[in-house]
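In: This is the structure alone, sequence omitted:
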């Protein structure tokens, strides 16, 4: 064993005196892509999100004892549920899987298949809870690979634009995946997201299959400029630059087909004075990004009224960017 491996093993040695009996954790929903940054940008919001209650038990192993708010859609099998599967991977990595037992209770406060990082919030809450229960042997950055693996289990693609902001908080940029290179970006104080979730079904896998594998060079150049402009706008706290940069010429034209009334919703939002409007993740949720809460709230109210008039039920959320990420609600 190398000195580096020995040091890493020692660094992650569990202090059993610090292990807790129970922890409850909340992890936030996220807006992936941030309109122009497909698979590389995302930010966390204050609400909605998911909660995990985790208890230490005598019998070794990982078990899910209850899931609330999922209408029976999520598996209780610990090998098939992303929360328990990732916690098992974490315990195996720490070489204590045969020394500790945990029971998990998951509460979904956010819609499944909403485009708001539902699986990410659950996975992050579970891993953050397990780490807290064990006395925090790993840093957030060290938890990230387990979170990415949860995304791979959930949707077949290990992207980090949801799990990174859900775990780290704020706005994150994924510069690369091999190896994972994650950058935390500055968050302007007045940046607000108004989110509307039209209650229609747009499965993530289906939405990804619509995306073209090849794009025109001129469109790629436009998108690169928008992403670079957005990052520069965040660092300069330049809302006008942020606004004109948050345009998607690659993904939105295809995915918008799956979202009823998308372009009408976009017109409504922009007429309210928001900075930008687009699809959250793979949809069907849409997001109006504004400076301050007023324009975002007006946009989501008018969009929701429009959807209701067309027989489409919806939910709305208005939130600043959540810079904290997951939080421990209770620890015993």
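Out: Arrived safely, thanks for sending. Predicted, not measured: the structure shown is a model, and the values here were computed from it.

In: C-alpha from now on. contacts and neighbour counts both.
Out: Fine.

In: Residue 26 in helix, strand or coil?
Out: Look at residue 26: counting by DSSP: H, G, I helix; E, B strand; the rest coil, its state is strand.

In: Not counting its neighbours along the chain, what's nearest residue 222?
Out: What sits nearest to residue 222 in space, not counting adjacent residues and going by Cα to Cα, 6 or more residues apart in numbering, is residue 249, at 7.6 Å.

In: Kindly confirm my reading that that neighbour is in a helix.
Out: No - counting by three-state DSSP, residue 249 is located in no helix; its state is coil.

In: Contacts only, for it.
Out: 36, 219, 222-223 (Cα atoms under 8 Å, 6 or more residues apart in numbering).

In: will you turn those residues into JSON lines that also has distance to residue 133?
Out: As requested, the contacts of residue 249 are exported to JSON lines (distance: Cα to Cα, whole Å):
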{"residue": "36", "distance to residue 133": "37"}
{"residue": "219", "distance to residue 133": "48"}
{"residue": "222", "distance to residue 133": "46"}
{"residue": "223", "distance to residue 133": "43"}
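
In: Out of those, which sit inside helices?
Out: Taking DSSP state H, the ones among the contacts of residue 249 that sit in helices are 219, 222-223.

In: between these, which is nearest residue 201?
Out: Of all the ones in helices among the contacts of residue 249, residue 223 has the smallest distance to residue 201: 27.5 Å, by Cα to Cα.

In: Surely that closest one touches residue 248?
Out: Yes - if you go by Cα atoms under 8 Å, residue 223 and residue 248 touch, sitting 6.7 Å apart.

In: list the residues that contact both of the two?
Out: Both residue 223 and residue 248 are contacted by residue 36, under the criterion Cα under 8 Å, 6+ apart.

In: Pretty sure residue 48 sits in a strand.
Out: Yes - according to three-state DSSP, the state of residue 48 is that of a strand.

In: any idea how far it is from residue 112?
Out: To residue 112, residue 48 is 12 Å away according to Cα to Cα, to the nearest Å.

In: And here is the other one:
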């Protein structure tokens, strides 16, 4: 067993427009890092958090990273183990890019690797979902599953949990813009309607099926045509300044698709190449700047690897 390990876990784009709570994919950047060290006395403690501006709890029972590691150690009956955790936030909190997910996954991947992998990555997902439940009140898997498994993941079912890794076009690039506005995940979830019209559900089913088919066929045009959301986006887009103007800007810059990442406020586009993705982010950022709204941008292919050991 290693005494010290450093792990990176990636940000993720959840929902992927039409796949609310059932689709997500990982990106290369941004992401979070965890440094984990063995200690003599049993238990899990957090010794340091950076990059969070003091927003995250140091209490091991309340922090998503340490709490999920505690659940994990109890499950594998190794509560005799003691670890100290340093969490280094390398991505913005409340961005809609799976910030809590990246932290939690980094911690779980670190402890599992440190103990010579008693569980598979798939088996780690429920523990990561516990962390999500602590962070935003809902233990969904559309961030944690792709963060752990890498690539595109479909959650076919939650009870029982049934995860399916999907193929995707290797040339696909993701252009992400995180506007400097506040959209808390809990609030964004509460806006969603609990009942939908059958005609809207039929449209949504067709789009989800089309998106999955497009990924399997590596048909970027079909992927683009299918990324339309008639259920959640019309409500959540209200929270994002100039959402439809941003979409128009992205599409004019060559985007294949445009939508909200997770619960927002980050927005993302698919592009056929890196050059187009960079053009999309720069034009959206320029538009936001003209509205006196700051933003961060990220351009990345789909990350097929998931978490990785840095040292």
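Out: That came through fine. None of the values given here were measured: they were computed from a predicted structure.

In: care to give me the TM-score?
Out: Overlay of the two chains. TM-score (TM-score structural alignment, normalised by the length of the second structure): 0.99; 311 aligned residues with a Cα RMSD of 0.6 Å.

In: picking up where we left off before, which of the contacts of residue 249 of the first structure has the largest number of neighbours?
Out: Neighbour tally across the contacts of residue 249 of the first structure (other Cα atoms under 10 Å): the maximum, 27 neighbours, falls on residue 36.

In: Would you map the strands across the stretch 151-300 of the first structure?
Out: 171-177, 180-185, 191-198, 276-279, 286-291 (DSSP state E, counting those that start in this stretch).

In: What mean distance separates the longest one from the matching residues in the second structure?
Out: Overlaying the second structure shows strand 191-198 of the first structure at a mean distance of 0.4 Å from the equivalent residues (mean Cα distance after the TM-score superposition for the first structure).

In: who's in contact with that strand?
Out: By Cα under 8 Å, 6+ apart, strand 191-198 of the first structure touches 45, 114, 284-293, 296-297, 299-300, 303-304, 307, 312-321.

In: Give me the buried entries from those.
Out: 45, 114, 284-293, 296-297, 299-300, 303-304, 307, 314, 316-321 (16 or more other Cα atoms under 10 Å).

In: Tell me which stretches of the stretch 1-150 of the first structure form helices.
Out: Taking DSSP state H, counting those that start in this stretch, the helices of the stretch 1-150 of the first structure run over residues 3-11, 82-93, 118-133, 140-155.

In: Determine which residue in the first structure is aligned with residue 160 of the second structure, please.
Out: Mapped onto the first structure by TM-score structural alignment, residue 160 of the second structure lines up with residue 179.

In: if I look at that match, how far off is residue 306 of the first structure?
Out: Residue 179 of the first structure is 44 Å from residue 306 of the first structure, by Cα to Cα.

In: Just want to know which of these two has more residues nearby.
Out: Taking other Cα under 10 Å, residue 179 of the first structure and residue 306 do not tie; residue 306 has more neighbours (16 against 8).

In: Determine whether the claim that that one is in a helix is correct.
Out: Yes - checked against three-state DSSP, residue 306 of the first structure lies within a helix.

In: Aligned to it, what sits in the second structure?
Out: Per TM-score structural alignment, residue 306 of the first structure is aligned with residue 287.

In: need the contact list for its match.
Out: residue 246.

In: neighbours of the aligned residue in the first structure for residue 224 of the second structure, just the number please.
Out: Using TM-score structural alignment, the partner of residue 224 of the second structure in the first structure is residue 243. Neighbourhood size, residue 243 of the first structure [other Cα under 10 Å]: 20.

In: cool, residue 215 of the first structure as well?
Out: With other Cα under 10 Å as criterion, residue 215 of the first structure counts 10.

In: What sits closest to it if chain neighbours are left out?
Out: Looking at residue 215 of the first structure with Cα to Cα, 6+ apart, the closest residue is residue 250, at 7.5 Å.

In: Can you name the residues that contact that neighbour?
Out: Counting by Cα under 8 Å, 6+ apart, residue 250 of the first structure has contacts 215, 219-220, 223.

In: how about JSON lines for those residues, with distance to residue 88 of the first structure added?
Out: As requested, these are exported to JSON lines (distance: Cα to Cα, whole Å):
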{"residue": "215", "distance to residue 88 of the first structure": "40"}
{"residue": "219", "distance to residue 88 of the first structure": "43"}
{"residue": "220", "distance to residue 88 of the first structure": "40"}
{"residue": "223", "distance to residue 88 of the first structure": "39"}
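
In: ok, the residues you listed vs residue 11 of the first structure, which is closest?
Out: The closest of the contacts of residue 250 of the first structure, once distances to residue 11 of the first structure are taken by Cα to Cα, is residue 223, at 41.9 Å.

In: centroid residue for the first structure?
Out: residue 162 (2.9 Å; Cα atoms, centre = their mean).

In: Excluding sequence neighbours, find me the nearest residue to the aligned partner of residue 260 of the second structure in the first structure.
Out: Mapped onto the first structure by TM-score structural alignment, residue 260 of the second structure lines up with residue 279. Among residues not flanking residue 279 of the first structure along the chain, residue 286 sits closest, at 4.4 Å (Cα to Cα, 6+ apart).
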